[in-house]
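Asks: Got a predicted structure here, sequence first:
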Amino acid sequence: MLLIYTHKITPRVKYVFKQICTRILGVPVSFTTVIEEFIAHDSLKMSYTRQPLSNEIFVRSNELLFEQGLSDIDITVLPWEDTKCFFPTGDKSAVPFDIFAASFYLISRYEEYLPHLKDEFGRYTAEESLAYKNNFLDQPVVDIWAYKFKAILQATYPDFSFPEQKYTVIPVIDVPMAYEYKLKGIMRTVGGTFKDFFTFKFRRLYERYSVLTGFKRDPLDNYKYIINKQKASKYKFVFFFLLGDFSTYDKNINPQKQKFISLIKHIADYCKIGIKTSFFALTNLDLLKEEKTRMEGIINNAIVGSRHSFSKVNLPESYRNLVELEIPEDYTMGYVNHLGFRAGTCTPFLFYDVDFEVQTPLKIVPYQALDFAFLKYHSLLDKQQSLKRLIKSIKNVNGTFVPVFHNYTFNKQERWKHFKTLFNIILDVKKK
C-alpha cells in the first residue's frame, strides 16, 4: 500500500490518487494528515503538500486539488522528455510537474465545464481542447505520467512487487439503424420508394426491392460477420442498439417489432448489450428511463451501459442522468473526427462531478477511435499506420483500447472498403 501524506484530504485528492495509483498502476493507496503516522509507515509512501517533510518522495502540490468549484486556470503546457505536461512544481519535487492536478484537470473534463464553442449538434469538439491545441491529443498522457511516477517508486522501493497490468481491447459495435430496408413498415417503405424514384436513385431503388424480396442481404445486416469475429476473439464485444422512437435524428426500427427483438436477443447470446441513447433522451430523463427499461425487458438482464447518439456528451447533465438511472458505464467519451484521448487516458475512470465535488459510481470507458475518424486518411496504408501508432501508444502503458465501429462499417460501400482489414488488426494486433 502507498501512504500519501497531505495537509488536507479532499475528495479531489482521493479521486485522482486512486485513479493513478490503483486503477492505472494497481497499487492501493491510503491517506494521512498525521506526520507521526506517515513516518511510522514502513512501505511505499510519499508526501503531496507544499514543502517536503524530510527525504521522502515529495511532489509539490498545485492548489487545484484543494479548491472547490471552477476557476479560470492559466495553463502553460511544457515539454517533458517524450511527452508534455503542465503545472510545474520546482526543484525539490520528485517530478517536475504536478501530475496529479494535471490528471484531475483532464479526467474530470474540467475544461468542458468552462465556456466553449459547440458544433452544430451541440457537442464539445477536439479543437476546443487543451490536448488538441498543444499537440498531445495522440498520447494517453495521464497513463504516461503514471508510469513515470511508478519508475520513481520502483527506484526508491526496489523490493516492492508491483502488479502487472495488461493491455486489453473492448470492441464497440454501434447500431443506430439495424437495417437499411427491412422491417421499416409500409409507410416508410413507400416514402423511401418515392424518394428514390424522384431523386433518380435507381440503383438504391433496385437494391431496396432486391432486399425486400429476399434476393439480396440488407446492406446493414453484417451481424453474422461480427458474431463470427466475436467467436474467434478473446475480447468481448459490446453492442449498443438504438431503441428510441422515430425522430428527425433517430430512424431505427420500431422496438416493438418481433424480428428486431429477436436480433437483439441473438446478439446478446454472444456479446454484451447496452443502449444507444436517442438524441432527445440525452436531455430527457423520462425518455432515457423508458429506453433503458425497453432494453432490459428484451435481454432480461441489466444493460452494460450506454452510448449517446451522435457521440454527444454535455457535462455534467449527460452523466448525472446516467447516475440517476443507475446506468453503470458510458462509452461516449471520445471525438468523432479525431483519433486520440479526449480525457488524456486509456484507462476507464469514474465520473467526478466538479459542481458537486463528488465521485460518482458511473464508470467512463473512453474510446480512442471512431470509424469516421479514419475516413480522413485516404489510403489503406495511412489508415493502418495511424491505427498501429494508436495501438502502440496504448500497449506501452498497458491500457484499454476501445474502438467504435458501426454495423454499416462492414458493408460493401466504397468508403468502408478497408475497414474489415482495420478491424482484423484491432482483434489480432500481433499481425503488424
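Replies: Yes, it's here.

Asks: Going by C-alpha atoms from here, please, whenever you check contacts or count neighbours.
Replies: Will do.

Asks: Do I have it right that E112 meets V313?
Replies: No: in this structure, E112 is not within contact of V313 by C-alpha atoms under 8 Å, at 9.6 Å.

Asks: here comes the other one, which I'd like you to weigh against the first:
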Amino acid sequence: MILVYTHKITPRIRYIFKHILTRTLLIPVNFTSKVEEFVAHNGPKMSYTKTPLANEFFVKSNDLLFEQGVNDLEISMQKWDNVPCFFVTGPKSAIPFDIFAASFYLITRYEEYLPHVKDAHGRFTAQESLAYKKGFLEKPVIDIWAYKLLAALQEKFPDYQYQKREYQYISTIDIDNAYAYKYKSLVRSVGGFFNDLFRFRILNVWNRFAVVFNIKKDPFNTFDKILRIKKDYKIRTVFFFLIGDYTTFDTNVSASKSKYRLLIKEMVDYARVGLHPSYFSMDNATILKKEKERLEEITNMPATRSRQHYLRFSLPETYQNLIDLEITEDYSMGYASTVGFRASTCTPFYFYDIDFEIQTPLKVFPFALMDTTLNDYMKLTPKQSLGRIRDLKNQVKAVNGTFITLFHNESLSDYLRWKGWKRLYESMIKIAIS
C-alpha cells in the first residue's frame, strides 16, 4: 500500500490515483490530509501538493484536481524521455509533469465537455482532440506514463513487492445487419430488388434472388465462422445486436422476426451478448429503455453491456442514460474516422461524471480499431490494415493493457465492399494473441 498526502482530498484525486496506482499498476492506495499521519507512516508514501514535506516521493500538483466543473485550460506539450506530456512541474518534483492531472484530463474526456465542432452524425471528432493534434492518438499515453511512474517508484521503494498485470484481448462484433437479404420484409426485399435492377447491379439482383429462394447462403451470415474462430483461439468475444426500429441508419432485420431472435438466443449460449443502441438513442432515453427491454425479453437475462450504433454518444448525457438503465459496461469509446486510443488508455476505466463530480458504476472498455475505419475511412488494404493492427497491439502489449477490436459480421463475408477482407479477422486474432 502507498500512502498519498495531499492538502485536500477531492473526488477527482481519489478517482485518478486509484485508476493509475491500483487499476493500472496494482498498488493499493490510501489518502491523508494530516501531516502527522503521513510522517508516521513507514511504508511507501507520496505527497501531491505544491511543496514537498521532506524527502518523500513528491509530485507537484496542478490545480485541475482541486477544481470543479470545466474550464478552458491552456495546454503546452513537453517530452518525458520522448513521451509527450503536459502540465509541467518544477525541478523538485520526482517526475517532470503532473501525471495525475494530465491523465484525468484525457481519461474523463474533459475536452468533450468544452465547446467543439461535431461531425455530420453529431459526434466529437478525432481531429478535435488534443491527442490527434499533438500526434499521440495511437499511443496509450496514460498507461505509458503509469509504467514510467512505476519505474520511478521502484527506484525509490525497492523493497516493496510490486505485482504485474496480464495483457488481455477482447474481440467485439457489432451486428448492424445480421443478414444481407434474408428475413427482410416483403416491402424491403422488393424495393431492394428494383433498386439493384434500376442501378444495373445484376450480380446483386442474382445474389438477392438466390438467397431469398434458399439457393445460396446469405453472405452476411458469418456467425459460424466467428464462433469457430472464438473456439479455436479461445478468445473472449462480445456480440452487440442492433434491435431498434427501422430507420435510414438502422437497417437490420426486424427484432420481431423469429429467425433473428433465434440467432440472438443462440449467440448467448456461446459468447457474451450486449445491446447495440440504435442511431437516435444517443440523446433519447425512451428509445434506449425500449431497446434494452426488447433485448432482455429475447435473451431472458439482464442487458448490462452496450455499444452505441455509429459510435454516437454525447458526454455526459448518453452515459448518464446508460447508468440510469443499469448498463454497467460500455464499449463505444473510440473514433470512427481513425484508429487509436480516444481516452489515451488501453485499460478499462470507470466513467467519471464531471457534471456531478463522481465516479460512476459504468465501466468503459476503450477499443483501438474498427474494420470500417480501416476500409471506409482510412482506405487501407487488408495487408496495410494488418500492419496498423500489429502496431496498435504492440503498444498495448508493452503496457500489459487490454487490446479491444471492433469488427462486423459483414466484413468476413467477402461480399461487395468487403471483397478481399474475409481472412483479415482471423489474421488479426493471430496477431492479437501472439
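Replies: Looks like it came in fine. Here the structure is a predicted model, which means the values were calculated and not measured.

Asks: what's the TM between chain one and chain two?
Replies: The TM-score (TM-score structural alignment, normalised by the length of the first structure) is 0.97; 432 aligned residues with a C-alpha RMSD of 1.4 Å.

Asks: on that earlier part again, which of E112 and V313 of the first structure has more residues huddled nearby?
Replies: Taking neighbours as other C-alpha atoms under 10 Å, E112 of the first structure and V313 compare with V313 leading, 20 against 17.

Asks: so where does that one fall, helix or strand?
Replies: Using DSSP states H and E, V313 of the first structure maps to neither a helix nor a strand.

Asks: shared neighbours of E112 and V313 of the first structure, which are they?
Replies: Y124 (C-alpha atoms under 8 Å, 6 or more residues apart in numbering).

Asks: Would you map the helices across the stretch 1-150 of the first structure?
Replies: 11-17, 35-40, 99-107, 110-113, 130-133, 141-156 (DSSP state H, counting those that start in this stretch).

Asks: Would you mind giving these as a markdown table with distance to Q368 of the first structure added?
Replies: Output for the helices of the stretch 1-150 of the first structure, formatted as a markdown table (distance: least, C-alpha to C-alpha, whole Å):
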| stretch | distance to Q368 of the first structure |
| --- | --- |
| helix 11-17 | 21 |
| helix 35-40 | 39 |
| helix 99-107 | 14 |
| helix 110-113 | 18 |
| helix 130-133 | 13 |
| helix 141-156 | 13 |
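
Asks: to the chain's geometric centre, what's the distance from the helix or strand that E266 of the second structure is a member of?
Replies: Per DSSP H and E, E266 of the second structure falls inside helix 258-270. Centroid separation for helix 258-270 of the second structure versus its chain: 25 Å, with C-alpha atoms, centre = their mean, to the nearest Å.

Asks: just stretch 179-191 of the first structure next, same as before
Replies: That offset, for stretch 179-191 of the first structure, works out to 33 Å (C-alpha atoms, centre = their mean).

Asks: Measure the mean distance from the helix or strand following the helix holding E266 of the second structure to the first structure post-superposition.
Replies: Sequence-wise, the next helix or strand downstream of helix 258-270 of the second structure (DSSP H and E) is strand 272-275. Superposed on the first structure, strand 272-275 of the second structure shows a mean distance to its aligned partners of 0.4 Å (mean C-alpha distance after the TM-score superposition for the first structure).

Asks: list the helices and strands the helix or strand following strand 272-275 of the second structure packs on?
Replies: Heading C-terminal from strand 272-275 of the second structure, the first helix or strand you meet, by DSSP H and E, is helix 285-299. Here helix 285-299 of the second structure touches helix 258-270, strand 272-275, helix 317-324, going by 3 or more C-alpha pairs under 8 Å, 6 or more residues apart in numbering; DSSP states H and E.

Asks: for those, which one sits closest to Y167 of the second structure?
Replies: Nearest of those to Y167 of the second structure, taken as C-alpha to C-alpha: strand 272-275 at 19.9 Å.

Asks: Check the secondary structure at the residue nearest the centre of the first structure for me.
Replies: Residue closest to the average C-alpha location in the first structure (C-alpha atoms, centre = their mean): P366, at 1.3 Å. Using DSSP: H, G, I helix; E, B strand; the rest coil, the structure places P366 of the first structure in coil.
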